[in-house]
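K.L.:
sequence below, structure please.
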Amino acid sequence: MRKLFSALVVFCCMLFSVSMCFAALDDQKGPGEHGIQVTDRPAIYYEAYLHDKGWSQRCGEMTAAGDPYGANSLDALRVYVDLNPYLDILYHVHVAGGEWSSWVANGQTAGAPGVPIDAVEISLGGRAAMFFSVSYKVLVEGKGWQDWVPMGDTAGDFSGKIKSIRIKLD
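P.N.:
Predicted structure coming up:
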C-alpha cells in the first residue's frame, strides 16, 4: 500500500509540474493566443473637427470624414481601432503655418479647434502592428483628393487646408 501511495504522490507531482510548465508557456503567448486572433481584422473609426461646425459623426473605414463638398477645413482628428487590444493607432497633425502636434493614440485629439490643419501622419503600434498597415488620403482645399499614402508618410502638402480625410487598414 505504501508503494502505491508513493507512486500516486510521484505521479501527482509530475502532473502538477507538467501543468505548471504549460501555464508558464501560456503566459508567454503572444496576442491572439488568449482568445483574440491578431489576424482578425480590426475595425477603424475616425472623426474630424470641422472649423465652425464641431465634430463630425464617427466614420468607418474609407468613408470621408470632414467637409468634402463645403467650405470648412479640418481643425482636429480622432482615430480609433476596435476589436484588437494589441493594436494601437498613432497619429499627429500639422497646423497650417505652424508645427506638428504631439503624437497621440487611440481616440485622443490631435489638433485644436479654430486652427486648420494642412498635413497628417498616421502609424500603427502595439504587438499586433506587424500584421497590419494603414493608409490614408486627404482632400486639400483647391487641389482635390491626393493619392493614398502608406503609414508614416505625410498626407497633405503644407500649403492648403485639409477639408476631408479617408483612412483604411491594409
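K.L.:
contacts, neighbours, all on C-alpha from now
P.N.:
OK.
K.L.:
give the contact list for the closest residue to residue 167 other than its chain neighbours.
P.N.:
Leaving aside its chain neighbours, residue 167 sits nearest to residue 136 (4.3 Å; criterion: Cα to Cα, 6 or more residues apart in numbering). When contacts are counted by Cα atoms under 8 Å, 6 or more residues apart in numbering, residue 136 touches 122, 148-151, 155, 165-168.
K.L.:
just the element for residue 136, please.
P.N.:
Residue 136 is located in strand 134-140, with elements delineated by DSSP states H and E.
K.L.:
outside of the helix or strand just after that strand, which residues touch it?
P.N.:
Next helix or strand after strand 134-140 toward the C-terminus (DSSP H and E): strand 144-145. Outside of strand 144-145, the residues within contact range by Cα under 8 Å, 6+ apart are 137-139.
K.L.:
another for comparison:
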Amino acid sequence: MKLNGNVSKKYNVYYRVHVQDYGWLDWAKNGESAGTIGLSKRIEAIEVKLVKKGENAPGATNRPCVEPKLEYSTHIQDYGWQGSKYDGEISGTIGESKRLEAIKINIKNAKYAGSIKYQTHIQDIGWQENKSNGEISGTSGLSKRLEAIKISLTGEMSEKYDIYYRVHAQDYGWLGWACNGQSAGTEGMSKRLEAIEIQLVKKGANAPGDTNNCFYKK
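P.N.:
As a prediction, the model looks like this:
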C-alpha cells in the first residue's frame, strides 16, 4: 500500500493486518509487506492510518510480515511425521510420553550462503553422523528414541545468525537453550526427547531464554 502525488510528500501510510493464528502483526508503511509469506495463513482484518511525515508510527514496527526462516518436522512415536513447524514453534508433544524418533530441519528463504547441519543421539546407536538441509536424522520404524541433538550453521549464515534450540526431555521438561552446535538433551540416561523448539537469532543478540542446563550426561 502506497500513497501517490502531493499527499505522499506530507504523509506516511501505515497499515497492519490481523492474521490467522498470529493475531495483529506490527505496522508496515509505504509499500512494505504486511501479512505472511509461505505459511498459507489468511488475512482476517486490516487497519490503515495516515501519519504526518516525521511523526511516530502508530505502534510497533518490528514484525509486520512473517516469512519463515526455519522449517522443521519431527517423527513422533505412534503418530509418524508431524506437520512442519516454523521459527520457534514447538515440534513434538508435551504430556503424552511420546518419544521423538527423527527430525529434519531446513532453512527457508535464505538471504545468505550457507546451510544448517544437525546430529542426533539415538537410543542404542549413539551420535549419528551429521545431516543437513532437510535430510532425516534419526530412525523410523525401529522404535528408537532421540536422546540429544546438536544443531549448527555453516558459511555466511553462521556469520549473520546464531541458532538456538531447546528440548523437552523425559522427567526433566524443558531444558535450557543450547546454541551453535552445543548438545541439547541427555546422554547415557535413557531419557527420550519429546519436543523441540528452534530459533534463528541475529548474531550477538540475546538468547530466547535461559541457557543453563541444556544438556545432562551420565
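K.L.:
now the TM-score, please.
P.N.:
Once superposed, the chains reach a TM-score of 0.72 (TM-score structural alignment, normalised by the length of structure 1), with 130 aligned residues with a Cα RMSD of 1.5 Å.
K.L.:
about what we covered before: residue in structure 2 paired with the residue nearest to residue 167 of structure 1?
P.N.:
Using TM-score structural alignment as the criterion, the counterpart of residue 136 of structure 1 in structure 2 is residue 165.
K.L.:
same check, this time on residue 14 of structure 1
P.N.:
That one, residue 14 of structure 1, aligns with nothing by TM-score structural alignment.
K.L.:
all strands for structure 1, in order.
P.N.:
43-50, 54-55, 59-60, 65-66, 74-82, 88-95, 104-105, 110-111, 117-125, 134-140, 144-145, 149-150, 162-169 (DSSP state E).
K.L.:
just name the most buried of those.
P.N.:
Of all the strands of structure 1, strand 65-66 has the most neighbours on average by mean count of other Cα atoms under 10 Å, namely a mean of 28.
K.L.:
show me what that strand is packed up against.
P.N.:
Helices and strands touching strand 65-66 of structure 1, as assessed by 3 or more Cα pairs under 8 Å, 6 or more residues apart in numbering; DSSP states H and E, comprise strand 43-50, strand 162-169.
K.L.:
so it aligns onto which residues of structure 2?
P.N.:
Going by TM-score structural alignment: strand 65-66 of structure 1 matches residues 91-92.
K.L.:
residue nearest the centroid of structure 1?
P.N.:
For structure 1, the residue nearest the mean C-alpha position is residue 89 (2.2 Å; Cα atoms, centre = their mean).
K.L.:
which residue is the nearest non-sequential neighbour of the residue mapped onto that residue from structure 2?
P.N.:
In structure 2, the residue matched to residue 89 of structure 1 (TM-score structural alignment) is residue 116. With sequence-adjacent residues excluded and distances taken as Cα to Cα, 6+ apart, residue 116 of structure 2 is closest to residue 153, at 4.6 Å.
K.L.:
from residue 163 of structure 2, how far out is that neighbour?
P.N.:
Relative to residue 163 of structure 2, residue 153 of structure 2 is positioned 7 Å away (criterion: Cα to Cα, to the nearest Å).
K.L.:
identify the contacts common to the two.
P.N.:
What both residue 153 of structure 2 and residue 163 touch, as defined by Cα under 8 Å, 6+ apart, is the set residue 180.
K.L.:
with structure 1 overlaid, how far apart is whichever helix in structure 2 runs longest on average?
P.N.:
Criterion DSSP state H: the longest helix present in structure 2 is helix 155-160. Aligned to structure 1 and superposed, helix 155-160 of structure 2 gives a mean residue distance of 2.0 Å (mean Cα distance after the TM-score superposition for structure 1).
K.L.:
list the contacts of that helix.
P.N.:
Here helix 155-160 of structure 2 has contacts from 112-115, 152, 202-203, using Cα under 8 Å, 6+ apart.
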